[in-house]
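Novice: any chance you can model this:
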Amino acid sequence: MSLQRIVRVSLEHPTSAVCVAGVETLVDIYGSVPEGTETFEVYGTPGVNIYISPNMEASRERADTRRWHFNMGLEIIVVMNSPSNDLNDSHVQISYHSRDEPLALAYAVLYLTCVDISLDTDMNCDGNVERNYVDKRQWVWGPSGHGAVLLVNCDRDDPTCDDRDNCDKRVRCLEDLQDMSLMILKTQGPAALFDDHKLVLHVSSFDAERARVFHACGPEDSCETYRYVLGQNKVSYVVPRFSGDEERFYIEGLSFPDAGFSGLITFHVTLLDDSNQDFPESPIFTDTVVFRVAPWIMTPSTLPPLEVYVCKVRNNTHFVEAVAHLARKAGCKLTICPQDENRNDRWIQDEIELGYIQAPHKTFPVVFDSPRNGELQDFPYKRILGPDFGYVTREAEEDLVTGMDSFGNLEVSPPVTVGGKEYPLGRILIGGSSYPRDVSREMLKVLQDFLFAQKVQAPVRLFSDWLSIGHVDEFLSFVPAQDGKGFRLLLASPSTCYKLFEEKEKEGHGDVKMLEGVKKKGNMMIKEVLSDKTLRQHNQYAESCIDWNREILKQELGLTEEDIIDIPQLFRLKMVVSKNELKAEALFPDMVNMLVLGKHLGIPKPFGPIINGQCCLEEKVRALLEPLGLKCTFIDDYFTYHIRSGEVHCGTNVRRKPFPFKWWNMTP
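Specialist: Predicted coordinates for the structure are as follows:
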């Protein structure tokens, strides 16, 4: 769709004009009118459609049906639908008449050359580039929407290169083109027209910083064919005339949506009249297409797992073996980060989050590297980034980064519907304070801006600052289920633990100790846990914080109590010297901080009271989860993770299958 062009005719000499197939041209006949004119007639050669309209809103009528009364309000509209074979091979003739004279007072002739110009992309998101008569200037969400999709070309297809594919201005290997979006410029018309006309592809300087365009200028089986034509410091490109009618352009994204960038990038092609060497070119026609940069999408723990990541450090051999065993049972690939690369940083969940980006023609995983920059900081860039595996990060000043910016504090729910509003890709969950305070901890604004800008997984803020580490994965997780909403939300629950212990005391097991086999002294008996007033107050506080989040999650995810399973857990408060505040940490291994691999769950072994040969905490969790078809494996992480304020989930990470739902079919 393009703006109408106005062409003025003359009585003194014929006028020539270029029109574009399918685009309306307004003919102004009022600038030069013979005296005494009362009516006029308009005729055109075959292929020229002429209409008369009182104004733009009123219905129009074919011009050759009758003689028209001369009225300044009338508009003459000319449309050609097929390109010309030669210059000026069509024309329009206007004759001016008076009431008394039988012959025309004068004639005006407009010679027309029609050219067909179209800038085409995959507007229907069906993987095909074809002409589409929707408004290409608009990007419309939803199953009935339209608009082209652009990937941030953030993988590294050439293994000999040290950087991501979009960090230089060249095509290093042909596989790189598969990550780009195709845009085709089609032109049909007399070749001689372009002796004094030219086509210019152009973009705004703002958008040029966020996308790069390559022109295929020869055989497409050679990297040298692809010429860098638009991007940073290059906002326009005069398209050379080759023998064909089709020019192919490949576009790569440089930036994800973020604060100040909606993700929309607009490209234009303009036909310019360059026939008068004494004056600048004048525009005749512009075609426009809009791309949306594909968002980075997180995958919830309910999606099928593909690959498990874990770090091998000095003292966690048995832990790694347990994770490997679980990965084999789930049919997952296992990737171990060796000690010489992790330098004893075992917290791979905090370092990265694994998601993906998707266009109709291509989907690939993208690792989001947190700004925590521990000893693992080089692993995602050096080992995960590669062919069809992208990388993105957000940096901040080192003294501003806190534990809240680690990605144990970043989770995503399964798909939910809330009050009729669908979230088919789930909702991101991030932790922080319940209200602003001088000493409150929040995730960095640069991270929150990025997450909110992706639009498709509208984030929810939770209260996690009550915890010593402060991560949402310390009190919640999601597991798949075959019924209901297709999942259950697991919440850590002190009250459920107290209720279980009270039942065991009534059964005569009050003297049974916790943490047998891992602690040599100070092991509390069930009756001591129940009688410890300070510990109970600590857990009443923890329960109130979890309940605050419970209500937020029910409201923001559209959950009911039937969708939630309470997992027994106790906490204790400790003074955090740097904050001069009491913060909570798990009293025994935190069972909601689990590894979910389909129906296989790797749960921190709680070392609860052994009754009748079984840990009563494990027995309770099995009773809660195994009826859902889940299989519970309890992994000993006490000395390797728990005493360092983390658990199984903190020490692992998972790449999962993308959602079957296509993000462009949703309405944010």
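Novice: can we go C-alpha only for contacts and neighbour counts from here?
Specialist: OK.
Novice: tell me if I'm right that residue 510 and residue 526 touch.
Specialist: Yes - between residue 510 and residue 526 there is a contact under CA atoms under 8 Å: 4.9 Å.
Novice: contacts for the longest helix anywhere in the chain, please.
Specialist: Across the chain, the longest stretch assigned as helix under DSSP state H is helix 533-557. Around helix 533-557, the neighbours that count as contacts under CA atoms under 8 Å, 6 or more residues apart in numbering are 413, 416-418, 427, 460, 462-463, 466, 475, 491-495, 529-530, 559-560, 570-573, 584.
Novice: ok, now how distant is the residue nearest to residue 150 when sequence neighbours are not counted from residue 453?
Specialist: Leaving aside its chain neighbours, residue 150 sits nearest to residue 293 (4.6 Å; criterion: CA to CA, 6 or more residues apart in numbering). Relative to residue 453, residue 293 is positioned 11 Å away (CA to CA, to the nearest Å).
Novice: residue 430 too?
Specialist: Residue 430 is 14 Å from residue 453, by CA to CA.
Novice: who has more neighbours out of those two?
Specialist: residue 430 (26 against 22; other CA atoms under 10 Å).
Novice: tell me which helix or strand that one sits in.
Specialist: strand 428-432 (DSSP states H and E).
Novice: got the buried residues for the helix or strand just after that strand?
Specialist: Past strand 428-432, further along toward the C-terminus, the next helix or strand under DSSP H and E is helix 445-453. The neighbour-count check on helix 445-453 (16 or more other CA atoms under 10 Å) flags 447, 448, 450, 451, 452, 453 as buried.
Novice: list the residues that contact the closest residue to the third one other than its chain neighbours.
Specialist: Spelled out, that is residue 450. Distances taken as CA to CA, 6+ apart put residue 258 closest to residue 450, at 4.8 Å, once the chain neighbours are dropped. Residue 258 makes contacts with 449, 450, 451, 452, 453, 454, as judged by CA under 8 Å, 6+ apart.
Novice: could you also give me the structure for this next sequence, so I can compare it with the first?
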Amino acid sequence: MPKKPLPSPLLFSPARRRATGGLLTAALLGTGLAVGVSAHGSSDPPDRPRLLADTDRDGRPTERDEAGKGEWHDGRGAIVLPNLDDDAGRCPTLDPDGERLTDDRLAACHDGADDAVAGAEDAADLAPLLLVGADTSPTARATLTLDEASTEHAGLFLRGTGPDGEPTHTPLPDDGELTGEQLVEGAEFALEVRDFVRDPERWDGFVDVTLTVTDRGETHRDRVRLKVAPLLLTHDLLPVERMLVSDNGTTPEQVERADYDPQAPVESRLPGEAEFRADLAAGLAEAGLDDRLLAYPTGGDHWLRDQFITGYAVAPGPDGEPRRLSVLLRSADVMPEGSSADFPLRDGGRPAFTLFRGADTAVIQEFTADRVGDDAHSMLWGSFSSTGNFLVTPPYRTETTDFPAGRVLYGSDGELAAPDPAFTGLLAAQGEQDPLAVDTSWLGVGHIDEFLSFVPVDNERGWAALVADPGWGWRLLTEVAEAGGGDQPLVRDVDPELTPYPGLTVAAALEHPQLRAGTELATAGVDAALAVLTEELTLTEEDIVRVPALFERLEIPDYPRQDIVANHLPAVANGVQPGAEVFLAPDPHAPLDPSGADVFQRATEESLARVGNRVAWVEDWEYGHGVGTVGGELHCVTNAFRDLSAVEPWWREEG
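Specialist: Here you go, the predicted model:
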């Protein structure tokens, strides 16, 4: 959505203010335009120049912003977006010699990386500041400066008008010196913030702008405080705008060297890909989301949820309309056997920059550099850093907590089986979604989405946790055998050679040591996770929807983690919620009951129907589930841009 330029407030010199009289002044205040009068509405000129920011969050600095402008709290205080997008499309994809940019150089380009303001779109991402003029002597001296901690992360511009009538933005000199004319007549300025908070001990996200005036032997200071908007991750109940699937025939480097259209038809390259795409498109259509698929070039690394996770930042804007910045946060997954100082991260994350960074969309990355080259660590523990290991609850409120943007969840044992600490530290530093670690070290891949999702429900909080239930899956198989179906194949309608145990029947599965052990281990793991979630999220049984699952214990020689499991049948819980009352789930290929229904499908449909949801089944056995030692499902092989228009402000209204 195009950004509206900030309306220029009227600035009066003290002499002109005295000539206009109180009636005109009162009329201007009624419009919300800033004039040089006291906070009480008097027509007397102020004693000295003052500085104003958008403290009341109505989108522009006015006299109403005087009270409390030097402080910041949830109910009052100016907010600024980080200027990390690329409004004019200036960021290159190759260096001048035609070589690939390093990961660091690719991420370093954005609108805040220089002292230029590239047009009205870029200017709209800056926070307005207003210097209200006053009578000062010809010898008065003044500066406008930032606090020391913010100087690396922010900059100040003087706003003006060029010969062509277009707005101009001139960087303030390093000393921040102002002119005598600006002190008397007033002036408009703009604050640019160039990053999110990453390490609160180095910078906490607050910016103090101080006006210092020395006149007639006295020095006075006037300060406003602003806060950078936090990075918030999107939750999966927001409506899907576009669903991303991998273009497995185009590499990230090819996209950096040539134009690419994500909406163009893509040739299916991997086994099962065509059927998967067709079912996914049909499921989205059932949810009322036709023609939503976008291609994302990975060259075959088709685990799209592991490449980046979507987020946003929002701040108050003019006319009461919020200003939003879409943010893609690249995975901190350092790949084994291939990471280098120049290209440390998974290559499939790079198209987030080259394809999607642009106007109102930023892409950032955060990882621990000393992990690069440690192939042993990356091979054994690196998957915990994949963004598929991160979920966000929908918004909720309890008697003691309030999460208007939802809460981040991720899998970790708090030791080696944990994501990159710099990445989780970035999320924690935002101060709004309070990342919660849940032990997933019992899972082979270790991703929280292997057993957990969320669906909309008509209850007090508006949603429920969709949770894999291994015990229920085992009981369903037992019922099939007791009803005379024990000689059925455990995996229905799949080439036996594509299954882990070709020819395994239901009866034999119930005696299979790896499946029995997998059920016990997974049951304990899910129960422990639910204990954390019910306590931390105050979930009740009404807030949990269970679906059947079947796990197996993995046998991986010389692997440091033993007694780990993977979903043996496609994980129903690892589906996609498109923001409608239709849940897209992988076809579990479970045995049939006496009526001819897939027992996992029937149980899932009944469970979700009780809370007002339908299921659209998607075939993913060859494309996702059966790949490699562990595989993955719909949530793993897709990603989504979601509609941000309905997200609630993260800040609280005063009073």
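Novice: show me which pair in the buried residues of helix 445-453 of the first structure is furthest apart.
Specialist: 447 and 453 (10.0 Å; CA to CA).
Novice: strands of the stretch 251-400 of the first structure, residue ranges please.
Specialist: Along the stretch 251-400 of the first structure, counting by DSSP state E, counting those that start in this stretch, strands occupy 264-273, 282-293, 297-298, 305-311, 333-337, 352-359, 362-369, 390-393.
Novice: so which of the ones you listed is the most surrounded?
Specialist: Among these, ranked by average contacts under mean count of other CA atoms under 10 Å, first place goes to strand 297-298 (a mean of 28).
Novice: packing partners for it?
Specialist: strand 352-359 (3 or more CA pairs under 8 Å, 6 or more residues apart in numbering; DSSP states H and E).
Novice: show residues contacting the strand it packs on.
Specialist: 125, 149-151, 294-299, 363-370, 380, 407, 653-656, 658, 662.
Novice: what range in the second structure matches it?
Specialist: Under TM-score structural alignment, strand 352-359 of the first structure corresponds to residues 308-315 of the second structure.
Novice: for stretch 495-515 of the first structure, same thing?
Specialist: Counting by TM-score structural alignment, stretch 495-515 of the first structure sits on residues 471-491 of the second structure.
Novice: list the contacts for the most centrally placed residue in the first structure?
Specialist: Central residue of the first structure (CA atoms, centre = their mean): residue 295, 0.9 Å from the mean position. By CA under 8 Å, 6+ apart, the contact set of residue 295 of the first structure is 256, 257, 357, 358, 454, 455, 456.
Novice: dump these to CSV, plus distance to residue 208 of the first structure.
Specialist: What follows is the contacts of residue 295 of the first structure, written out as CSV (distance: CA to CA, whole Å):
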residue, distance to residue 208 of the first structure
256, 14
257, 14
357, 21
358, 22
454, 20
455, 22
456, 24
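Novice: out of those residues, which is nearest to residue 120 of the first structure?
Specialist: residue 358 (19.9 Å).
Novice: how near is that closest one to residue 153 of the first structure?
Specialist: Counting by CA to CA, the gap from residue 358 of the first structure to residue 153 of the first structure is 11 Å.
Novice: likewise residue 557 of the first structure?
Specialist: Residue 557 of the first structure is 32 Å from residue 153 of the first structure, by CA to CA.
Novice: for the first structure, which segments count as helices?
Specialist: Using DSSP H, helices in the first structure cover 205-208, 317-330, 339-342, 348-351, 379, 445-453, 494-506, 526-531, 533-557, 616-625.
Novice: out of those, deepest packed?
Specialist: helix 348-351 (a mean of 26).
Novice: for that helix, what is the distance to the chain centroid?
Specialist: 21 Å (CA atoms, centre = their mean, to the nearest Å).
Novice: that helix - contacts with which helices or strands?
Specialist: Looks like helix 348-351 of the first structure contacts strand 305-311, strand 652-656 (3+ CA pairs under 8 Å, 6+ apart).
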